[in-house]
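Participant: Below: sequence and its predicted model.
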Amino acid sequence: MPDISITRTSPHSLYAHLHTRDSRLDLLHAYGFDVAGNAEWAVLHTSDALLLPTARRLVAELHIAGLDVAAEAGLAPSRPEIESARRVAMTKALARANDALHTWDTESESLCDERGWPLDGESYGQRRAELDRAAWEAFTTFLTHGLPLLEQAERTRERLSGDHEQAAGYILSRMRASLTRGVIVHADAERVLAYLRNADGTPTDEAAYAHAVETRNSEGWHAAYEWMLHGEALVTLAAAGAEVPTPLDAAPSLGGAAAVTSEAAPGRRSTGRR
């Protein structure tokens, strides 16, 4: 078959995007893609027909990431494939957030005394801020893709009855509340951050900008934690509500996300602050 090619020309480097996300460039080489590019463009190609599902997955992932991708005929993602890519993105984001939370739960023990109070308030606060940042960065995936996923999940809920319908309804209500709160936090923070940015995007005051970012991450924690608790169930409902099954769900993943757990971590470390 002819080579599968994916190209993009933009001031923002697709090549850099592939290189920095999940060591994806190395994975693409491992899968058998030849990759060439520089700061302005990238080309991926292979003559292996078995890589077509993976190539289509990549195009869909780049599409939902907001990148302008030009692909050869046969690679343009369909609506079911885009829906599948959204679910994959959510699963990977949940894995990152849960990894950060599990690390915090382990490390926070050493930062507290036997009564659970921080031994060093500054060290504890800095480490907590790192958790907030990691959680918010992962949570932005839900802010981007939450509405379409909720629409898919709603299609599933409508086919359920009894206790199953009530359980699905509860999950969707919590996810809508999480999304609403997250959007409000994001919008409020962006108004402040926009005021603190120069025309070229650099901060007018680095300390003030950093404080505004940290405040956003902190205020977004409870919405992000709600998403972490119920996000896996939302992905499951959304997958069941997909209009047409797609082979992308079985295609090799380019991200290698870890398994996601919805188990609530201990409350004093995970849901609350001192």
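Facilitator: Sure thing, it's come through. Residues are numbered from 1 along each chain as shown.
Participant: use CA for all of it now, contacts and neighbours both
Facilitator: Fine.
Participant: okay, now residue 29: neighbour count?
Facilitator: Around residue 29 there are 12 other residues, counting by other Cα atoms under 10 Å.
Participant: before we go on, here's another structure to hold up against the first:
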Amino acid sequence: MSASSTPPSSGDNQLPQATDPLAWRRHLPALATAAAGINEACDAWDAVSDSLCDADSWPLDDKVYGDGKVKRDAEAWKHAEVFLDHGPEVLAGVRAAADGADYVEGPISDDLRRIRGIDTILIRAEELRHEWNQVMALMDGSQPSVLHLYQERAEEHRNTEGWHYSHELGYKGQALVRVGEYLAHRADTERLAQTERARVALTRSTHNTTAASPASPSVTPASHPPTLGHSR
């Protein structure tokens, strides 16, 4: 008895979907929010930090001053992690979409210069996050009270070490978002223009083909036979 063949699944006959070269732009809103969050945390601290120090810039109360920095660093790092999750894809997309002229002059040339080095910042910040994850993995299985204590200290250390990266991402991240939005809009405009040119060309080709076609021969109506006269 011949073996029964398994009917192909519906997905077997589906054509592979084309990859959207602008798929990275879906992350731009998240990066814009993250950059704004980092800068808000920085501005909030700057607004009160001077009042917490004496004329020589020494903290009036070390604990109050330290707690303020801890809060700033934690808030900034929370937003910096958004860049670690989505920034590399956006950065790769931006570099693929930008051409040489964009770096020399034009509306995004300054921002393209601002984002130089952002890939290094992302790498270093990701290394810091990886180190923290390793520390937490080593603490797995500890008593809850001990785990909570070490986790809190490890988070504070990570956030403090990551403040420099967070601060840089707040500045460079805004430039990356502006560049991404410009390049995505330009690509959309070029795509629409290309589609319109193709439509016009197709319309012209169809019109020319119709005009060049030979006219169909007219059908001569059948002549009626002569009417026979009535005999008298």
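Facilitator: Looks like it came in fine. Remember, predicted model here, so these are calculated numbers, not experimental data.
Participant: May I see the buried residues of stretch 235-244 of structure 1?
Facilitator: Neighbour-count burial for stretch 235-244 of structure 1 flags 235, 237-242 (criterion: 16 or more other Cα atoms under 10 Å).
Participant: repeat for stretch 115-132 of structure 1
Facilitator: For stretch 115-132 of structure 1, the buried set under the neighbour-count rule, 16+ other Cα under 10 Å, comprises 118, 124, 127-132.
Participant: ok so, going back, so which of the buried residues of stretch 235-244 of structure 1 are in helices?
Facilitator: Using DSSP state H, the members of these that fall within helices are 235, 237-240.
Participant: Spatially nearest residue to residue 59 of structure 2 (excluding sequence neighbours)?
Facilitator: The shortest distance from residue 59 of structure 2 to any residue other than its chain neighbours is 4.1 Å, reached at residue 53 (Cα to Cα, 6 or more residues apart in numbering).
Participant: residues touching the aligned residue in structure 1 for that neighbour, list them.
Facilitator: Matched to structure 1 by TM-score structural alignment, residue 53 of structure 2 sits across from residue 112. By Cα atoms under 8 Å, 6 or more residues apart in numbering, the residues touching residue 112 of structure 1 are 118-120.
Participant: Please repeat the previous calculation with a cut-off of 10 Å.
Facilitator: When contacts are counted by Cα atoms under 10 Å, 6 or more residues apart in numbering, residue 112 of structure 1 touches 118-121, 124.
Participant: farthest-separated two in those?
Facilitator: Maximum pairwise distance in these, criterion Cα to Cα, is 7.7 Å, between 119 and 124.
Participant: anything in contact with each of these two?
Facilitator: In contact with both residue 119 of structure 1 and residue 124: 110-112, using Cα under 10 Å, 6+ apart.
Participant: Let me know the closest of these to residue 195 of structure 1.
Facilitator: Among those, and counting by Cα to Cα, the member closest to residue 195 of structure 1 is residue 111, at 35.9 Å.
Participant: count of residues packed around the closest one?
Facilitator: 16.
Participant: Ok, residue 139 of structure 1 next?
Facilitator: Residue 139 of structure 1 has 28 neighbours, counted by other Cα under 10 Å.
Participant: Residue 150 of structure 2 too?
Facilitator: For residue 150 of structure 2, using other Cα under 10 Å, the count is 16.
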